[in-house]
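> Output the structure for:
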Amino acid sequence: MTEVRVEAADFDVSVEIARLRAGDARVGAVVSFVGTVRDMNDGDNVAELELEHYPGMTERALHDIVEQARARWPLYGVLVIHRIGPMRPLDQIVLVACTSAHRGEAFAACEFIMDYLKTDAPFWKKEQTPNGARWVDARVTDDTARAKWASR
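A predicted model of the protein is given here:
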């Protein structure tokens, strides 16, 4: 099973993971990552984070990232949910969950998907700070995290 969703609505992690692994007795490992909105970035308080995307293009990019992970590791299920629109600190932004027979593959695939999502998915972030709105630039650390997969 592969499922990719880009939506404004929040998600329930336990419900989503239960659905991902439901009825699949082969699953020996479920690994998930949940990204949340922080209240501080680059030394400024953040009151709101707004994510924008290109409908259609974003979903295709996420599917491509998942297929790259599936080509590297024997996965049974992959779920990616990425929220868009305005969010406040503590809100969930993204869920990546992978199932496999063993934990090593599930951990690696989950990390790979997140590293590629941070650099290759067409999302744009705008923060509301006490100094006004600002677009969030890509981070060198995200590029470095992604680059490690080229040698693996």
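
> CA only for contacts and neighbour counts going forward, please
Fine.

> Which strand or helix spans the residue nearest the centre of the chain?
Nearest residue to the geometric centre of the chain (C-alpha atoms, centre = their mean): V94, 4.5 Å. Element membership of V94 [criterion: DSSP states H and E] is strand 92-100.

> same for that strand, what does it pack against?
helix 13-21, strand 29-36, strand 75-83, helix 103-120 (3 or more C-alpha pairs under 8 Å, 6 or more residues apart in numbering; DSSP states H and E).

> so which of the ones you listed comes closest to E59?
strand 75-83 (9.6 Å; C-alpha to C-alpha).

> ok, now which residue in the protein is the farthest from the centroid?
N131 (28.1 Å).

> Now the second one, please; I'll put the structures next to each other:
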Amino acid sequence: MFVQVSEADFSQQTLYDQLLAQCDKPAGAIVTFTGLVRDFNAQGPIDGLELEHYPGMTENALLQLVEQAVSRFSLANAAAVHRIGRLANHDQIVWVGCAATHRHHAFEGACFIMDTLKQAVPLWKKEYQHGAAQWVEPKASDDQAAMAWLKKIQ
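Next up is the predicted model:
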């Protein structure tokens, strides 16, 4: 398992290779997700965004989330990378990878991490639009996605 929070861009191939090399059992499937900065919000076009975090706490929360996914979905390995700082439209912002014996578990693990990340990991996003910056409020749809995973536990 590994996590990274950084201003630097990342190589999807390098992360994939690291994920596969660190598997603790044979992998029959690897699912990866790469999120990009959108160039719009509900109000129209945006000019990039900026992400802030709480150093140490953010990495620990991201690691706990990845550990939960490995345990819950019997993954061979999992990892997550999130960028911080100022990002332009279409820049890579997040990468998640899950390796498992069967594809279903890899897909579920990746979905779980992405659906839960916004509620479980302390990151704050500011969008730039028309020369002004505005903090992004949590979305009800993000809360619902994370809550759906909690209901699946019961």
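
> before we move on, back to that, surely the residue nearest to the centre of the first structure is in contact with I84?
No - assessed by C-alpha atoms under 8 Å, V94 of the first structure is found out of contact with I84, at 9.4 Å.

> what's the counterpart of Q92 of the second structure in the first structure?
Matched across to the first structure, Q92 of the second structure falls on Q92, judged by TM-score structural alignment.

> Report the contact partners of the closest residue to its match other than its chain neighbours.
Nearest in space to Q92 of the first structure, with sequence neighbours left out and distances taken as C-alpha to C-alpha, 6 or more residues apart in numbering, is T36 at 4.3 Å. Counting by C-alpha atoms under 8 Å, 6 or more residues apart in numbering, T36 of the first structure makes contact with P89, L90, D91, Q92, I93, V94.

> Show the buried residues in the residues you listed.
The neighbour-count test (16 or more other C-alpha atoms under 10 Å) marks D91, Q92, I93, V94 as buried among the contacts of T36 of the first structure.

> Name all residues that make contact with the first one.
D91 of the first structure makes contacts with T36, V37, as judged by C-alpha under 8 Å, 6+ apart.

> Please work out which residues outside stretch 104-113 of the second structure touch it.
In contact with stretch 104-113 of the second structure (C-alpha under 8 Å, 6+ apart) are residues 29-33, 65-66, 69-70, 72-75, 96-100, 146, 149.

> Can you tell me which of the buried ones among the contacts of T36 of the first structure lies closest to I17 of the first structure?
V94 (13.3 Å).

> Quick one: residues contacting the closest one.
F33, V34, G35, T36, V80, I81, H82, R83.

> can we see that at 7 Å?
By C-alpha atoms under 7 Å, 6 or more residues apart in numbering, the contact set of V94 of the first structure is V34, G35, I81, H82, R83.

> ok, now V136 of the second structure?
K125, K126, E127.

> Reduced to three states, what does the residue lying closest to D47 of the second structure once chain neighbours are set aside come out as?
Sequence neighbours aside, Y128 is the residue nearest to D47 of the second structure in space, at 5.1 Å (criterion: C-alpha to C-alpha, 6+ apart). Local secondary structure at Y128 of the second structure is given as strand here, using DSSP: H, G, I helix; E, B strand; the rest coil.

> Y128 of the second structure reaches E50, doesn't it?
No - counting by C-alpha atoms under 7 Å, Y128 of the second structure sits too far from E50 to count as a contact (8.1 Å).

> Would you verify that E50 of the first structure is located in a strand?
Yes - E50 of the first structure: assigned to a strand according to three-state DSSP.
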